[in-house]
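Undergrad: following is a predicted model, sequence given first.
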Amino acid sequence: MIFETVKKDNGALGITTGIENPIPLIALFLVLTAVLTMIRAIYQGLKQRREQLLNASGH
């Protein structure tokens, strides 16, 4: 990330930010999305298995 300060005409300082190379940020977003999707799928599978077990023991 890049942080820059710029002196304005009225004497105040302005701060600008930016990203020099967005590829690592995009890669991190994709990895986190994949991990969260897998966690959600595992959770749904476990929830469904729990319901099956509860229904089987209820007979």
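TA: Now that the structure is in, tell me what you want to look at.

Undergrad: rest of the way, CA atoms for contacts and neighbours
TA: Will do.

Undergrad: for the protein, what spans make up the strands?
TA: Using DSSP state E, the strands of the chain run over residues 2-7, 13-18.

Undergrad: another one to put next to it:
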Amino acid sequence: MGSLFEESEAREAAARARVEELEVELAELSGKLELARESLKSLRIAPEQSPTFSRR
């Protein structure tokens, strides 16, 4: 059985690893969100720039 100090260090290391995993996941999702926003933006602009587009 480990000491209380060792157990605390292990919990801290696990928490740090989880934070790092979430930071990577957040960065990936942020990139996907930015791409989706750009795609949406281009879809909003495209019809307005098209001379043959007619609203019904």
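TA: Structure received. What you are looking at is a predicted structure, and each value in this text was computed from that prediction instead of being measured.

Undergrad: sorry, back to before: which of the strands of the first structure sits closest to Leu25 of the first structure?
TA: strand 13-18 (12.1 Å; Cα to Cα).

Undergrad: could you name the helices and strands sitting against the closest one?
TA: strand 2-7 (3 or more Cα pairs under 8 Å, 6 or more residues apart in numbering; DSSP states H and E).

Undergrad: which residues are contacting the strand it packs on?
TA: The contact list for strand 2-7 of the first structure (Cα atoms under 8 Å, 6 or more residues apart in numbering) reads Leu13, Gly14, Ile15, Thr16, Thr17, Gly18, Ile19, Glu20.

Undergrad: returning to that earlier point: so which of the strands of the first structure gets nearest Leu32 of the first structure?
TA: Closest among these, using Cα to Cα: strand 13-18, at 21.7 Å.

Undergrad: how close does Gly31 of the second structure sit to Glu12 of the second structure?
TA: Going from Gly31 of the second structure to Glu12 of the second structure by Cα to Cα, to the nearest Å gives 29 Å.

Undergrad: repeat that for Ala46 of the second structure.
TA: With Cα to Cα as the criterion, Ala46 of the second structure and Glu12 of the second structure are 51 Å apart.

Undergrad: residue in the second structure matching Gln42 of the first structure?
TA: Actually, residue 42 of the first structure is Ile rather than Gln. Matched across to the second structure, Ile42 of the first structure falls on Lys32, judged by TM-score structural alignment.

Undergrad: do the same with Ile26 of the first structure
TA: That one, Ile26 of the first structure, aligns with Arg16 by TM-score structural alignment.
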